[in-house]
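Enquirer: can you look at this prediction? I've put the sequence above it.
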Amino acid sequence: MKIRVTIVQLNAHLGDFDGNLKKIYNAIDIAEKNQSDFVVFPELFLTGYPPEDLVLRTSFLKKNIEYINKIVSYSKDKKTVILIGYIDVEDDAFNSLAIIHNGKFLGKYHKHLLPNYSVFDEHRYFKSGNEITIIEYNNIKIGINICEDIWSPIGPLHYQVLNGTQLIINSSASPYFYGKRKLRKKYLSTKSYDYHCPIVYCNLVGGQDEVVFDGGSIVTTSEGNIMYECKPFEEEIVTLDIPIEENLRTNLQDPRRRHISSTKIPNINIIKISNKIERKTKINVSTKNFSLKREEEIFKAVTLGLRDYIIKNGFKKVVIGLSGGMDSSLVAAIAVEALGKDNVLGILMPSMYSSSHSIEDAKNLAENLGIKYYIIKIENIYYSFVNELKEIFSNTKEDITEENLQARIRGTILMAISNKFGHIVLATGNKSEIATGYSTLYGDMVGGFSPIKDVYKTDVYKMAKWYNKFKGKEIIPQNVFVKPPSAELRPNQKDQDTLPPYEILDEILKLYIEKELSVEEISEKFDKETVKYVAKLVDKNEYKRRQGVIGVKVSERSFGKDRRMPITSKYKEW
């Protein structure tokens, strides 16, 4: 016995009911053509995810119900059972999965476990479900659940399996961070093995503000093997035949489940569906399992995040300040991959402190990428500012003020070009700089989106090296890799004049920001004075980050709503 399932790993556009509906209809037609028993969509695919405070608008909720009814009507005379994520509205709002078949709304499943950590705020918007839903499909029991429900040791999955479920179908919108894909595959494989039950895991793909969904939908066998993995960071619709008889055979050979108490099972909702499909087609799909290097995976994530942010928000072109340094070089490369070379504009803004090789490196990069660029010198503008400020600045020494003034002139030029032509400015700061405040408010921090905001400096270099290798030629000039990083705001300036070496800095930052270790704990591995200095920089610059632009989340803990530290706080570890 086999159950044929069509997995719909597509990119939803939040609030675009018509656009999402078009994709839904197309996927249903593909599933019907392939004579599938089920077609499963990602979590809240109809609305897009996460809808955040749109859930508080009754007009949004009503629109969502209106479009679910359209799907019900579209399903008439179709054999395939449709599992589609939407918001159910009763006495409250529920993150739900609709069960639709042949012109009828057969039932729904309400998500039980509502995540309220990291980027999630589901307790703010939804009420938890209290029923376990099992579809009895031609006498085969199929459990359905939503995202977080499958991750808990004791939750809907546990009770569904104890009640005889032979297949689990999970609808997810699981955000990406590096390591998540490996963790997900390992976890679901273990669940399948422990419960002797195949799992169909359908995940969302695409960018939504700072969050990226990587797709990577998978099917596991009752033995815990990966039967199929969808392409990461790409849309894909695939139909698979999933063997069910192996489930019984495994249970007989490994009877551990018999000894687990099946008492205290929550309310169970059984939805019976009789559906005869005489198949004339065979599905032949090769086993796929994707393994990406860290640099490639992060590059794909930020490229997808940038592309969707630009396109979904109605922009067409971006403008980037090219300094000849590594950060702006990588951002330009990402932008070209995401949007095409004709939609990327580079602006070189040399000052009296800019080295000749930096200007040449920026020009060579632009030419290698095939993007248009302009050179706008800022020296005269700078001295005009200094001249106008000379009275109020009299009897003071030159300091960081004059350095930041250069950065703010560049930011003003980029925003002027943005205003004039409608291009969105891409900020080029990396996580190491943003964490320590090694950036200028209203200067190099200006922009509408920051692709590498959550990428450490050491990873920036690794991604750039991978990119050149991926392209099979030197796109980012070799000199960019070998010269010491510098903001070039004063003579002979280098990043390491102010910051520890990035190899050390990044490791301290990961422990302090992502693992929340104390200064004392981190000092067991690194010099204590260095750790205290780094912690002080991180804490003191929260006010800057709060005013910064959003960017793609690729780490376990990114800046923004993923990490919510108070600006005003007397608690210090340094």
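Expert: Received, thanks.

Enquirer: from now on I want contacts and neighbour counts done on CA atoms only, so please keep to that.
Expert: Will do.

Enquirer: Gly155 contacts Asp149, doesn't it?
Expert: Yes. Shown here, Gly155 and Asp149 form a contact pair, counting by C-alpha atoms under 8 Å, at 6.2 Å.

Enquirer: hold the first one in mind and look at this next one:
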Amino acid sequence: MAAAQVDTCVGDLEGNARAVLEWTRRAADEGAHLVVFPEMTLTGYPIEDLALRASFRRAAQATLERLAVELADAGLGEVAVLVGSVGERPADRRREDSPQSGTTEHPDRRLVASEVAGDVVAGRPEAADAVRPTNDAVLLRGGRVEARYSKHHLPNYGVFDEFRIFAPGDEICVVDVAGRRVGVVICEDIWQDGGPVSLMDENEVAALVVLNGSPFEEGKGHVRAQLAARRAAEVDAPVVYVNLVGGQDDLVFDGGSFVVDRDGTELAGAPQFVEHLLVWDLADEGEPSRRGARVPPLDADEETYRAVVTGLRGYVRKNGFRSVVLGLSGGIDSALTAAIAADAIAGENVVGVSMPSSFSSTHSKDDAEDLARRIGADYRVQPIASIVDAYQEQLALDGVAEENLQARVRGVILMAISNREGHLVIAPGNKSELATGYATIYDAGSIGGFAPLKDVDKSRVWALARWRNNHAVDRGEIPPIPESSITKPPSAELRPGQLDQDSLPPYDLLDEVLDAYVEHAEGRAELLERGFDEAVVDRVLQLVDRAEWKRRQYPMGPKVTALAFGRDRRLPVTSRWREP
């Protein structure tokens, strides 16, 4: 069997179908009888409320049926091909009687989308004759759709809203391939105890395949492997875990597909963050399990770095951009962001703009130019002093208002270049700044369409910069980031002698408090019990709570931690609650 770890794009039905055809041909050339693709292969994942459009579901089904014929016409009709797609079923029973996960909402108060005369009407109670979408695994063979399985457990936590979108399945799926019985489930079905996996041992399966759209987050690979090992022991058969790869909006899928034996031994594994075909031979009954190709795990910093590169590359390419533009200040955030962009889409497609003011230091301008030269970027200098003076003639601002004016002028310049030349503006702000609101809204650090470091705190920014430079040295290359950009104290340079630590705790301390308050939801009392200084705690909590409105307007960026700002953490902007 072959695990086809592919990069799909939401809504690109034809392009995704072509990918299935091409990767199936490759698998057949290597002798595979069964090819397993990731969750929602044909539609891309996650499709969110596209699933509620009858027109989209019809197009997906038509593409699926056409793909089955094309596979047969290409001489691949004898290969069993498992793909993910959207399906539908009559809403003829109450959802509260069906398998689900992660919801405690009372069913009588739950409002879902229903269809009236083929149109989606959101927020209406479920109609007796409504048709609801399903998250399906579909077996294509012999030029037709041979079998279909609907995901049972629909996640409703973190970045997932599947329970509000899909109807759950209630049947198990076991397919025969080359005389062997193979169980089929989808992603969350193995994360929940019971359900379809618990019934597989009764069907004496030779292997269990799992179609996944499991987003990356730090440390998750180990958790997946442990979980798969538990399910392998449960069904007394190897588990083949096939995961999606690539960037989709604010999610990154890292691939890392693998095969685990019933005793927890990894039998085969695919690399992360690249498309890959993992071919593995299922042993005959009574024979010991066979081993296939395996790859060593990535270092934690390399894994996160490659995740943000993958996220940016996916967003740029899938949205039709060819290049990006960002402000280069000479500081660590813009330097790392530019290096990430160069790795994602090549340095010649990165436009770096230095926008010095009367307060900009000589070393900052020199560092920006040095960085651009190292990564091969299109480097430009656009002084802002005369533009700021023109505003000041009309407004006569001082204090913070004057500082913010400088920052926003830089944002206007980047957007103007973007409009003129078609580049995607990327924001270099990091998670620590976003958490505390330590960024001027609409400035060069927060404006644009994508923010690669949105879920990377400041302490980790330095660590990733160090890793990237060391990686270059190990390969005999010039490090992309100037050493002085890493070592000098961070500053917005909006007034003479300004440093970030003038108004923020040291970043190592700040990030520790933020991690406890934001990611682990610890309150003021818990933070004080842990020994954090009361003045620091009160200052940080005040900054975080007051900055929610800024976070709502910030560009999307790739999720890499267990809890990212955006889908993961949803708090009201208007709130008088303060930690006691």
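Expert: Perfect, I can see it now. Remember, predicted model here, so these are calculated numbers, not experimental data.

Enquirer: quick revisit: what sits in contact with each of Gly155 and Asp149 of the first structure?
Expert: Taking C-alpha atoms under 8 Å, 6 or more residues apart in numbering as the criterion, Gly155 of the first structure and Asp149 both touch 112-113.

Enquirer: give me the buried positions along the longest helix along the first structure.
Expert: Using DSSP state H to define each element, the first structure has its longest helix at helix 400-421. Buried residues in helix 400-421 of the first structure, defined by neighbour count with 16 or more other C-alpha atoms under 10 Å: 402, 404-415, 417-418.

Enquirer: contacting residues for the residue nearest to the spatial centre of the first structure?
Expert: Computing the C-alpha centroid of the first structure and ranking residues by C-alpha atoms, centre = their mean puts Val212 first, at 1.7 Å. Residues in contact with Val212 of the first structure, defined by C-alpha under 8 Å, 6+ apart, are 175-176, 205-206, 301-302, 304-305, 552-553.

Enquirer: map it across to the second structure for me.
Expert: Counting by TM-score structural alignment, Val212 of the first structure lines up with Val252 in the second structure.

Enquirer: hang on, that match in a strand?
Expert: Yes. Under DSSP: H, G, I helix; E, B strand; the rest coil, Val252 of the second structure sits within a strand.

Enquirer: now do the helices in the stretch 301-450 of the second structure.
Expert: With DSSP state H, counting those that start in this stretch as the criterion, the stretch 301-450 of the second structure has helices at 332-345, 362-375, 385-395, 399-421, 431-436.

Enquirer: so where do the helices sit in the stretch 451-580 of the second structure?
Expert: Along the stretch 451-580 of the second structure, counting by DSSP H, counting those that start in this stretch, helices occupy 458-474, 483-487, 507-514, 524-529, 534-546, 548-552.

Enquirer: run a quick neighbour tally on the nearest residue to Thr250 of the first structure once chain neighbours are set aside.
Expert: Excluding the flanking residues, the one nearest Thr250 of the first structure by C-alpha to C-alpha, 6 or more residues apart in numbering is His196, at 6.2 Å. Neighbourhood size, His196 of the first structure [other C-alpha atoms under 10 Å]: 27.

Enquirer: His196 of the first structure against Ser222, yeah?
Expert: Yes. With contact defined as C-alpha under 8 Å, His196 of the first structure and Ser222 form a contacting pair (4.4 Å).

Enquirer: what sits in contact with each of those two?
Expert: Contact criterion C-alpha under 8 Å, 6+ apart; residues bridging His196 of the first structure and Ser222 by contacting each: 247, 250.

Enquirer: residues in the first structure aligned with stretch 316-325 of the second structure?
Expert: The alignment of stretch 316-325 of the second structure onto the first structure (TM-score structural alignment) spans residues 310-319.

Enquirer: mind telling me what Val81 of the second structure corresponds to in the first structure?
Expert: Val81 of the second structure maps onto Ile82 in the first structure, by TM-score structural alignment.

Enquirer: now do the strands in the stretch 51-200 of the first structure.
Expert: Secondary structure of the stretch 51-200 of the first structure by DSSP state E, counting those that start in this stretch: the strands cover 81-89, 93-101, 104-110, 131-137, 140-146, 167-172, 199-203.

Enquirer: could I get the ones you listed as JSON lines with distance to Tyr159 of the first structure and mean neighbour count?
Expert: What follows is those, written out as JSON lines (distance: least, C-alpha to C-alpha, whole Å; neighbours: other C-alpha atoms under 10 Å):
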{"stretch": "strand 81-89", "distance to Tyr159 of the first structure": "20", "mean neighbour count": "25"}
{"stretch": "strand 93-101", "distance to Tyr159 of the first structure": "18", "mean neighbour count": "24"}
{"stretch": "strand 104-110", "distance to Tyr159 of the first structure": "14", "mean neighbour count": "19"}
{"stretch": "strand 131-137", "distance to Tyr159 of the first structure": "7", "mean neighbour count": "20"}
{"stretch": "strand 140-146", "distance to Tyr159 of the first structure": "9", "mean neighbour count": "24"}
{"stretch": "strand 167-172", "distance to Tyr159 of the first structure": "11", "mean neighbour count": "26"}
{"stretch": "strand 199-203", "distance to Tyr159 of the first structure": "15", "mean neighbour count": "28"}
